[in-house]
Structures are given as structure tokens and as C-alpha cells.
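Asks: Provide a 3D model corresponding to the input given below.
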Amino acid sequence: MTGEQLGTAETTTDTDTDTDTATYVYAVSRRLDPAALSGLAGLAEGFPVRTLPLGPLTAVVQHVPAAEFTQDAWQQRLSDRAELERCARAHHEVVTAAAACGPTVPLALATLYRGDERAQQALGADQDRFATALARIEGHAEWGVKVSLPASAPEPPRTGSPQSSGGPSGGAGRAYLERKRGLHRARDQHHDRALQTAEDIDAALTRLATATRRLRPHTQDMTGERHRLQVLNAAYLVTTVREKELLDEVETLRHRTGAEVEVSGPWVPYSFVGEV
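Replies: Predicted structure coming up:
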């Protein structure tokens, strides 16, 4: 899940001590069947995931225990990888269910307000921006593409012998330096080719997309793949009618470039709802 979301979160640190619950907001939709939210657990047991009217729009919300969703409590969740993943999955599950009914703007994880009325006021002030974002993403989905290549070029074969480079004295040294220069040149050329491959793949997929967003490639520490280098990490906003065309193009690019091209989707357009 990537991208910036609309709306301004208001943490429960400002909640009155007499208030038992806060209002957690998952998303804003144009049209939504409340039945689509039935049975979703969300982030808090015992409180149903439900709709909240925002004029012509609809927010997807849930009451949560205020004491368990303070700023300090969220900081603890963020530092606990397992708990953070649980919250992110629960949030995404609700957003995905809402998006199945029509265009949906997901809000950032931990978007909270002191109550329904305050949520309606704050989100209602952003109605025009939400409407613009919903119009932008309607009929579209987000597709993620990551491109990886070998981290280094194959070592050139050793040719000749030290003596052939200038006799017994100094020949081995010159051969060693020449080989080092060759390795540097090969590494630079490999790096340039990898970057060019990333640009070529991005250009080909951009032609099929309504909008694109380049993200920072994952480092080898993040991927855990020491022998491969990620050269492209991008998101593409694609109309549903062009999804097959996108997948066919990815397959063609794999064969043509020899790169490892990982594609994921379709996703709710997290990366594109903030660009209004």
C-alpha cells in the first residue's frame, strides 16, 4: 500500500476523558452498499464496520475504544511489526470490500476523530477534493511493477598470460591493472544497461496507464536478494479494460529484456488518490 491519502487525521489524544469511543475512518466512497461491510471485523471487536453519510458521499467508519487508540497506543503498534501488519491487513480488508462497490478513496492508517460528528465536519470540508479523487480513479485499478536484474556483470574470461603483456618483468602487473580496468568498465556498462532497461520497461507500461508513480526501489537489504538489484519500483493507474493488455506487455518485456518483472494487482489506487 502506497501513496498519500486525503483527509486529516485527528488522534484520540484530544479525546475527552468521558468519551469511551472514537471514530476510525477507513475510506470515502461515492456509492456503497452497507451490506458489503457486513461481517468485517475491522480493527475493534464488538463494533460493526458501518457507513457514515457525508452529503453526496459516504465514509466507511467504525467505533473503536478511545483508550486503546491514543497516539501512544499507535506508537506502540508501529514499533511492533506483527501488530502493525495485523492492523494494516484489517484496514486494507475493509477498504477492499468498500472498493468492490465502486470508486473508493482509502484514508491513511490511524485516521481517527473524536466522534461521528467531528468526522463528518472534518471530512465534509474535503468533499470537493474527495469528489475529484473519486472521479479520477473511477474505472481504474492500481498495478505495481518491480524490475530486478543481476547485481553484477559476469566476469570477463581471462585471456593471454602475464608474459604476453610485456615479458617476465612488469607483465603480470600490467595484466592485473588492465583486468581491473576491464572489470570497472564492465560494471559501469552493466549498471547503465540496467538503468536503461528500467526506463524502457517504464516507458512501455506508461503508454498503457492513465497515470504513473515512480517509487524508491527496494535495497538489497530489504529484498534479501544479494545477487539481484531492483532497478524499478513503480505504480500504474490502469483502466480495467486495459488490464489484460498490461499483463501481456509485461510478459513480452520479460522475454525481450531478460529482466525479472514482478507485477501485482489489481489494487485499490492508494498511490493516486492524493494527486488532486
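Asks: use CA for all of it now, contacts and neighbours both
Replies: Noted.
Asks: Which residue ranges of this structure form strands?
Replies: When assigned using DSSP state E, the strands of the chain occupy the ranges 21-29, 49-54, 57-65, 104-106, 112-113, 140-150, 211-215, 228-239, 260-267.
Asks: Quick one: residues contacting the nearest residue to residue 150 once chain neighbours are set aside.
Replies: Sequence neighbours aside, residue 228 is the residue nearest to residue 150 in space, at 4.4 Å (criterion: Cα to Cα, 6 or more residues apart in numbering). For residue 228, the set of contacting residues under the criterion of Cα atoms under 8 Å, 6 or more residues apart in numbering consists of 148, 149, 150, 151, 152, 220.
Asks: Please generate a structure for the following sequence too, so the two can be compared:
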Amino acid sequence: MTERGPEQPSDESALYVFAVCEAPDPAAFSGLPGVAAGEPLRRLPFGELAAIVQTVRAADFTDEVWQARMSDRDELERYARAHHDVVSAAAASCPTVPLPLATLYHGEARARQSLLDEATRFRAALERTAGHAEWGVKVYATAPPAPDPAPDPAPLRTENAAPRSRPAPGAGLAYLERKRGVQAQRERRHEDSLRVAEAVDSGFQDLAAAGRRLRLHTPGLEENGSLQVLNATYLVAKHRTTELEALTRTLRDTTGARIDVSGPWVPYSFVGEV
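Replies: Model (predicted):
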């Protein structure tokens, strides 16, 4: 949906679209700066729905400028936060479908027509997520121990050198046995971790209207020596928040795993491709 060109005259404007709503209250986002300081946020009606929009300089969102902004972590975070603040404010007042960061159109007429073309999909997403919030769930398990280091090899004896001590008979075999034991323990812990992940996911799936398992974070250990075994997000009815909190406590007790829950969030993960 984004209309962004390689280069735009510095005085040409574009329309930045944050979200689509059923009946947004302008007062909900009137004090927010959006992504263009000094330009007011406003509603753009199309059919029975409305978009939250803001006029921006087209030259600030060319492909070249936006790629440079994407490589600047602080700048990207600033825009992402501004975008999220507007979406969250709108969602607090009515059902809302967030649009991707930097969704732009060249003029209100083109924006309105493009949004109208997607009205059926927007309506389906609003019906699917109305009265629900997104919750993130991450599960961590204790990492298995590292194997013991290999025993020192038997030292070589030179012609004039005195013989040096050799490892005790059977040392190599004992090392191999320890290594096999560590490997077996590692496999058992891996299987246990998978069972924990499945149990937690199953519990939240039973409570949620929908759920998605996401790619695990980097396989490196956390500072406390734990390893992520589940990274998921769930769409939960707002009136079931207390049940979600109770379920989290129960799963922590029954699995013994570290379970981090974050939310409630605007249901970005469940609005579909819009």
C-alpha cells in the first residue's frame, strides 16, 4: 500500500496513514505529535470506516531517505514509537487496525480510494480483533551443562628425557562415559524443554481466540544461563485478562519454567495482511 518514490520535490506533501478505525474519537490523539511535528492528526473517512492520517513532506519519505533512517537505530525507534503512540491512542477509543510503519499515499483522493478497495479486509480484521488484546509469551529453560574438557593426551618421551606421568589406565574410557552421560542429559533436558513449551502453548491456546508461534530469539544463552524455548503471541478477549494472569501463575508452578508475559498490546499480529 505504501507509495514512495526515489525522489520527491521538497515542497510536495504526502499523506501518512497510521491506522483504520470504526469510529475514532479525535480527542484520543489530538495531543500527539505523530511523525511530523506541527502537522495535526486527523480523520480521513472512507465508506463506513475512517483512517487516522497526517500530512508529511514527501521528501522525508523517499526510498533513499527511508533506507537511511532504517539504518539509524535511534531515528528508527523515534518513528516507530511515534507511530505506535498514535495507533495505541486510537485503539483505546475504538476497534483499530494498525497499518505498517511508513504507509503513505500521494494525496487524499488516492488514499481514500486505496483504502476503500481494502474495506472488506479491514472490516474482517476489525471484527476479528474487536474486544481483544495481544499478549506476548516467552518461555525459558535452564541450559544443559557443558561437557567436561578432554583429558590431556599422553606426553611423548624423548631419548634423553625422563619419563613423565601418564594418565591412569581407563582415563580415556571414563572421559567417554562422562561425555555420553552429559550428552544423554542434554537430550533429556532438550526433550523436557520441548514438553514445557508445548504445555505452555497449549494452555494459552485454550484460553486465546488465536495464537501464533514466532521464531525463537538468538540461540545464545541469557545472562542467567537460560535458553528460550517458546516465543509466541496470543489474541485474548479483554474480559479474560484475569484468567490469563491465573493461567500464567499455574503454568509457572506446574512447569517450573520462567514464563515472561507482556501486554496488553494492540493486536498487530492478528490483523492479517492489510
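Asks: what's the TM between chain one and chain two?
Replies: The pair, once superposed, lands on a TM-score of 0.88 when counted by TM-score structural alignment, normalised by the length of structure 2; 256 aligned residues with a Cα RMSD of 2.0 Å.
Asks: coming back round to it: biggest separation within the contacts of residue 228 of structure 1, which pair?
Replies: The distance between the two most remote of the contacts of residue 228 of structure 1 (Cα to Cα) is 12.7 Å, for 152 and 220.
Asks: Return the distance of the aligned partner of residue 92 of structure 1 in structure 2 relative to residue 265 of structure 2.
Replies: Under the alignment (TM-score structural alignment), residue 92 of structure 1 maps onto residue 84 of structure 2. As judged by Cα to Cα, to the nearest Å, residue 84 of structure 2 and residue 265 of structure 2 stand 10 Å apart.
Asks: The two: who's more crowded?
Replies: Shown here are residue 84 of structure 2 and residue 265; by other Cα atoms under 10 Å, residue 84 has more neighbours (20 against 15).
Asks: and the gap between residue 3 of structure 2 and residue 223 of structure 2?
Replies: Residue 3 of structure 2 sits 43 Å away from residue 223 of structure 2 when distances are taken as Cα to Cα.
Asks: As a check, name the ranges of all helices in the stretch 51-200 of structure 2.
Replies: In the stretch 51-200 of structure 2, helices defined by DSSP state H, counting those that start in this stretch lie at 63-70, 73-93, 108-117, 119-129, 171-207, listed in chain order.
Asks: Can you lay out the ones you listed as TSV showing distance to residue 50 of structure 2?
Replies: Written out in TSV, the entries for the helices of the stretch 51-200 of structure 2 read as follows (distance: least, Cα to Cα, whole Å):
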stretch	distance to residue 50 of structure 2
helix 63-70	26
helix 73-93	11
helix 108-117	9
helix 119-129	10
helix 171-207	31
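Asks: of all those, which lies closest to residue 13 of structure 2?
Replies: helix 108-117 (10.4 Å).
Asks: The residue nearest to residue 150 of structure 1 corresponds to which position in structure 2?
Replies: Going residue by residue (TM-score structural alignment), residue 228 of structure 1 aligns to residue 226.
Asks: Kindly report the same for residue 11 of structure 1.
Replies: In structure 2, the residue matched to residue 11 of structure 1 (TM-score structural alignment) is residue 4.
Asks: Over to residue 77 of structure 1?
Replies: Under TM-score structural alignment, residue 77 of structure 1 pairs with residue 69 in structure 2.
Asks: Distance of that match relative to residue 79 of structure 2?
Replies: As defined by Cα to Cα, residue 69 of structure 2 lies at a distance of 9 Å from residue 79 of structure 2.
Asks: what do you get for residue 98 of structure 2?
Replies: Taking Cα to Cα as the measure, residue 98 of structure 2 and residue 79 of structure 2 are separated by 15 Å.
Asks: quick one: which of those two has more around it?
Replies: Ranked by neighbour count (other Cα under 10 Å), residue 98 of structure 2 and residue 79 place residue 98 first, with 27 against 18.
Asks: buried residues in stretch 238-258 of structure 2?
Replies: Neighbour counts using 16 or more other Cα atoms under 10 Å place 241, 244, 247, 248, 251, 255, 257, 258 of stretch 238-258 of structure 2 among the buried residues.
Asks: Need the nearest residue in space to whichever residue in structure 2 pairs up with residue 259 of structure 1, chain neighbours excluded.
Replies: Using TM-score structural alignment, the equivalent of residue 259 of structure 1 in structure 2 is residue 257. Excluding the flanking residues, the one nearest residue 257 of structure 2 by Cα to Cα, 6+ apart is residue 141, at 5.8 Å.
Asks: Many thanks, have a good one.
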